[in-house]
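# the following comprises the amino acid sequence and a computationally predicted model.
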Amino acid sequence: MAELLILVGLLVAVFVGYNIGGSSTAVAFGPAVGSRAVRKVTAGALFTVFAFLGAWTIGRKVITTMSTEIVDATAFTPEASVGVLFFTGLALLISNVYGVPASTSMTAVAAIVGLGLATATLNTALMFTILSAWIVSPLIAVFTGVFIGRYLYPHLDAIFEFGRLTNPLIAIDTQGSLPRLSINDNVAPRDLFGSALVVAIACYMGFSAGASNAANAVAPLVGNGSIDSSPAILLAVGAISVGGFTIARRTLATVGNDITEMPILAALIVSTVGATIITVLSWLGIPASLAVSTTSCIIGLGWGRASRARTLAELVTQSPADESAPKFTTGALKLHPVEGKKEVAAGPTVGELAEGETPDPDRQHASGDRVSNIGEKDPEKLSAEGLFHQEAAARVVTLWVITPVMSLVGSYALFSFLG
């Protein structure tokens, strides 16, 4: 019976890793595929390599935390391991059904906490540290996004210009006896820099995803001794890789609901901030959500961009009921204020690039165009065409809370009954 449960646990772990690969590959390489810097197959290959590097290095700390430190390793019986992995997979199902980037890490930890409460083996001091990180890290992402959106984004937008390459910057050449990477050497220097930056940040995000997510698939199995950490990492990354090469192809084609209408510069900023936060937390051995950090940065970036219509004094003194107050929206990211010109879109969005649409010439701008000062623009223009509304933010945050709570309650009830 124990051998059967271990086999079931391995299969569930593969299922969890498969779904992680399908979603994380699209999030990490959506801008790179959309701008045609890489093809989908190349994206899957690069994501696999960097996810493996992340999981094999600092990801081990997260596996140790989730397998032996949140609860005593002896609590991970074969039955308990299957139960914890079941609730982790359930989180993926719920997030897919509602189209919300729910946190697999938070839900997996919640399932482990339910096990710890039911078996009286929970490390409360460590859980306090993890919960504190879960509160602080989204706040850091929000305020970082606000600062960049308010003070840096317009200037970065005036410098960088991203387009869609005719041929991929990096591709996998399969014509020889062995597959090898090929580099497009016919790219203009400006496009080369922009495309290389897109790919580099995508690889960095893949590294972060591997560091934080491998533990979600295999930590319970490592905890009960069914598999050692190194083979467990290989199993997790293998399953993640299969997801990246299969179901991720469809999500890469649509580039994901969360970034489809986002300018590619904004997508890169969000990816960098979110990946950095998760990499630091993974290095500390704290499991955390890449989806929560990136979505929090989206909210902050949009609000910060819209808030440029007001000075700090006006923001502090204005009434919350003021209709001209900046809204939680990234719609302002699509507008580029230039002195002496009408508002024009700042550049192609990720979705347009993925669909093969070419930006109109009047949407492009030169680096010499002057960026408006804070407080100069009409707030009605900067907060128009919202992409991330307060209602959507409320729905996302609600699911962030509900899914871990459901996992914790269900896990506690199950293991209390089994105990």
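That came in fine, so what should we check first? Numbering: from 1, shown residues only.
# use CA for all of it now, contacts and neighbours both
OK.
# the helices in the stretch 201-350 of the chain, which residues?
According to DSSP state H, counting those that start in this stretch, the stretch 201-350 of the chain carries its helices in the segments 229-245, 247-254, 264-283, 290-306, 312-317, 350-354.
# what strand or helix carries the closest residue to Ala102 other than its chain neighbours?
Of all residues beyond its chain neighbours, the one nearest Ala102 is Ser95 (5.2 Å), with distances taken as C-alpha to C-alpha, 6 or more residues apart in numbering. Secondary-structure element containing Ser95, defined by DSSP states H and E: helix 78-98.
# can you list the helices and strands that that helix packs against?
The contact analysis (3 or more C-alpha pairs under 8 Å, 6 or more residues apart in numbering; DSSP states H and E) places helix 78-98 against helix 2-34, helix 104-119, helix 189-223, helix 390-418.
# tilt between the longest one and helix 290-306?
In this structure, helix 189-223 runs at an angle of 140 degrees to helix 290-306, with axes from the mean of the first three to the mean of the last three C-alpha atoms, to 10 degrees as the basis.
# next one: the first one
Between helix 2-34 and helix 290-306, the angle formed by their directions is 30 degrees, by the same axes, to 10 degrees.
# same deal with the last one?
When the same axes, to 10 degrees is applied, the directions of helix 390-418 and helix 290-306 differ by 160 degrees.
# packing partners of helix 390-418?
Packed next to helix 390-418, using 3+ C-alpha pairs under 8 Å, 6+ apart, are helix 78-98, helix 104-119.
# how about JSON lines for the ones you listed, with mean neighbour count and distance to Leu382 added?
Formatted as JSON lines, the entries for those read as follows, by neighbours: other C-alpha atoms under 10 Å; distance: least, C-alpha to C-alpha, whole Å:
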{"stretch": "helix 78-98", "mean neighbour count": "21", "distance to Leu382": "29"}
{"stretch": "helix 104-119", "mean neighbour count": "26", "distance to Leu382": "34"}
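# use this one as the comparison:
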Amino acid sequence: MVSGLVVIGLLVAAFVGYNIGGSSTGVAFGPAVGGKIVNKTTAASLFTLFALVGGWTVGRNVITTMSEGIVPQQEFTLLASIVVLFFTGATLLLSNIYGVPASTSMTAVGSIAGLGLATGTLNESMMFGIVAAWIIAPVAAFWIGFLFGRYLYPHLDARVSFTRFEAGLVTFERTGMMPRVSINERAHPRDIVGAAAVLIVACYNAFSAGASNAANAIAPLVGSGSLTASQGIILAIAAIGLGGFTIARRTLDTVGDGLTDLPILAALVVSLVGATIITVLSDLGIPASLAVSTTSSIIGLGWGRSSRHTTLVGASKTAIDTEPTLAVRSSADRARELSTNALLAETAEPDPETERARGPTIGELATEPDIETRPLDPDSIPRVGEESQEDLLREPPVMFDRVATQRVVFLWILTPTLATIGSWLVFSAML
């Protein structure tokens, strides 16, 4: 007979998974839904499917780390597992109240670390490796984004377009017993390629989310022996999928929330970078934050794009100038303000028919009836050092103002810290 504590543990685990699905589905499939490539139901279905694949394969390594690597498995009594999951869910709720996407992985690890500190069984070498990965991952994401934004982004932006058709890219006609599938007659081959890229990256993000987040919901219960790893993965993904089919619909309405102001190409790049870093870490059994890596990549991409107005030699001369002119100081100050328009900056005149700049943002894809853009001539792209700084750093809007960024980073540090301290205090009182 299933005990009451087991039921409570399963419900708490399902609650954590439910919230993960609600937030992650919108981030992964926001561009695809906004671009009318898939609808919300299809997005939730695909997210659940690929999250299951990620959790069932790569995610098992993370479950092993969190269920027996940070603290010995015998420390996970059923009551201890419930307490750990409670602090994971509570701090996640706190972050959601403040509107900041918390790192579920960092919070879950913090809760487990509190148990290890209270019992004196914390695997310090394992924790050192995990924390080191938490530092290295966003730094790597930043520099990958920077290099891509400085050297590759304009060239890819000139060759790829993303179009939103109000009637959808794919249409279904019911003229007989079987519906006939056809591509929107207004779609160009490049639109199909762009849509395929959006969908593939969305599915890859779902895979990465399942690989890294399934453990956050059920690792303590697996450690306590209440569930096997396979049973836990099924429970976690079922809860994540339920969140994707319900509360994620609101997130999908806002089309990925914080990604809304990004050009669609930039969103794909940072999603690909973040998902790849987290997938690699998950394969190594290291729980890490997809949100932190993705945000770091966004900062790096915008910074790299806005730095194209100067060469490395020119930047070095400015850095060693002991008496910078007022103009140089003003230029440096403006370079610190990463503007969305640094990613939207045109390298040629807008399309004469649509009178639009290239690269619509995700928000535009979600809210405007029909958006069609045309790639530019790749030969028209200026080389690094020849692009106008005024075009790259046109204001407003600001992608990352300092106050908002500081608040986000502060809460990213605060939530796992609170989980660790709260868990440690509770377990210290219980033991």
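Cool, got the structure. No experiment lies behind these values; they were computed from the predicted model shown.
# I'd say the residue nearest to Ala102 of the first structure and Pro101 touch.
Yes. In terms of C-alpha atoms under 8 Å, Ser95 of the first structure counts as a neighbour of Pro101; the distance is 5.9 Å.
# got a list of what the residue in the second structure that Ile286 of the first structure lines up against touches?
Ile286 of the first structure maps onto Ile286 in the second structure when the alignment is built from TM-score structural alignment. Remark: with contacts taken as C-alpha atoms under 8 Å, 6 or more residues apart in numbering, Ile286 of the second structure is in contact with 61-62, 65, 130, 133.
# number of residues surrounding Leu272 of the second structure?
Leu272 of the second structure sits with 19 neighbouring residues when counted by other C-alpha atoms under 10 Å.
# Glu124 of the second structure too?
By other C-alpha under 10 Å, the residues close to Glu124 of the second structure number 14.
# can you count the residues close to the nearest residue to it once chain neighbours are set aside?
The shortest distance from Glu124 of the second structure to any residue that is not its chain neighbour, by C-alpha to C-alpha, 6+ apart, is 7.9 Å, and that residue is Ile70. With neighbours defined by other C-alpha under 10 Å, the count for Ile70 of the second structure comes to 22.
# gap between Ile70 of the second structure and Ala267 of the second structure?
34 Å (C-alpha to C-alpha, to the nearest Å).
# from the centre of the second structure, point out the most distant residue.
When each C-alpha in the second structure is compared with the mean C-alpha position (C-alpha atoms, centre = their mean), Gly176 comes out farthest, at 42.3 Å.
# show me what contacts that one?
Under the contact definition (C-alpha under 8 Å, 6+ apart), no residues are listed for Gly176 of the second structure.
# could you do the one 4 residues further on as well?
Neighbouring residues of Arg180 of the second structure by C-alpha under 8 Å, 6+ apart: 172-174.
# quick check: end-to-end length of stretch 331-344 of the first structure?
By C-alpha to C-alpha, one end of stretch 331-344 of the first structure lies 12 Å from the other end.
# what does that stretch contact?
Contacts with stretch 331-344 of the first structure, where a contact means C-alpha under 8 Å, 6+ apart, come from 154, 157, 262-263, 266, 302, 305-306, 345-347, 362-363, 369-372, 377, 381-388.
# so who does Tyr204 of the second structure touch?
With C-alpha under 8 Å, 6+ apart as the criterion, the residues that contact Tyr204 of the second structure are 50, 272, 275.
# let's go with 10 Å and repeat that
By C-alpha atoms under 10 Å, 6 or more residues apart in numbering, the residues touching Tyr204 of the second structure are 28, 47, 50-51, 54, 210, 271-272, 275-276, 279.
# output the contacts of Arg180 of the second structure in JSON lines; the columns should cover distance to Gly194 of the second structure, neighbour count and secondary structure.
JSON lines is the format used below for the contacts of Arg180 of the second structure (distance: C-alpha to C-alpha, whole Å; neighbours: other C-alpha atoms under 10 Å; DSSP: H, G, I helix; E, B strand; the rest coil):
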{"residue": "Phe172", "distance to Gly194 of the second structure": "20", "neighbour count": "13", "secondary structure": "strand"}
{"residue": "Glu173", "distance to Gly194 of the second structure": "23", "neighbour count": "10", "secondary structure": "strand"}
{"residue": "Arg174", "distance to Gly194 of the second structure": "27", "neighbour count": "9", "secondary structure": "coil"}
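# before we move on, the earlier item: for the helices and strands packed on helix 390-418 of the first structure, which one sits closest to Gly256 of the first structure?
Distances from Gly256 of the first structure to each of those were compared using C-alpha to C-alpha; the minimum, 11.5 Å, belongs to helix 78-98.
# got the angle between the closest one and helix 390-418?
Using the same axes, to 10 degrees: helix 78-98 of the first structure against helix 390-418 is 160 degrees.
# which part of the second structure matches helix 78-98 of the first structure?
Residues 78-98 of the second structure are where helix 78-98 of the first structure aligns, with TM-score structural alignment as the criterion.
# so what's the nearest residue to Phe165 of the second structure once chain neighbours are set aside up against?
Leaving aside its chain neighbours, Phe165 of the second structure sits nearest to Asp370 (4.9 Å; criterion: C-alpha to C-alpha, 6+ apart). For Asp370 of the second structure, the residues meeting the contact criterion (C-alpha under 10 Å, 6+ apart) are 35, 163-168, 364.
# repeat that with 6 Å
Residues in contact with Asp370 of the second structure, defined by C-alpha atoms under 6 Å, 6 or more residues apart in numbering, are 164-166.
# against Tyr153 of the first structure, how distant is the alignment partner in the first structure of Val403 of the second structure?
Structural alignment (TM-score structural alignment) places Val403 of the second structure against Glu391 in the first structure. From Glu391 of the first structure across to Tyr153 of the first structure, the span is 25 Å (C-alpha to C-alpha).
# again, but for Ser296 of the first structure
Computed with C-alpha to C-alpha, the distance linking Ser296 of the first structure and Tyr153 of the first structure is 16 Å.
# neighbour count: these two, which is higher?
Here Ser296 of the first structure and Tyr153 are compared on neighbour count by other C-alpha under 10 Å; more neighbours surround Ser296, at 25 against 22.
# what sits closest to the more buried one if chain neighbours are left out?
Leaving out its chain neighbours, the residue that sits closest to Ser296 of the first structure by C-alpha to C-alpha, 6+ apart is Val142, at 5.1 Å.
# ok, now which ones touch the one you found?
Contacts for Val142 of the first structure (C-alpha under 6 Å, 6+ apart) come out as 296-297, 300.
# same check, this time on Thr260 of the first structure
Applying C-alpha under 6 Å, 6+ apart, the residues near Thr260 of the first structure are 350-351.
# just tell me what Lys334 of the first structure corresponds to in the second structure.
In the second structure, the position corresponding to Lys334 of the first structure is occupied by Leu344, as judged by TM-score structural alignment.
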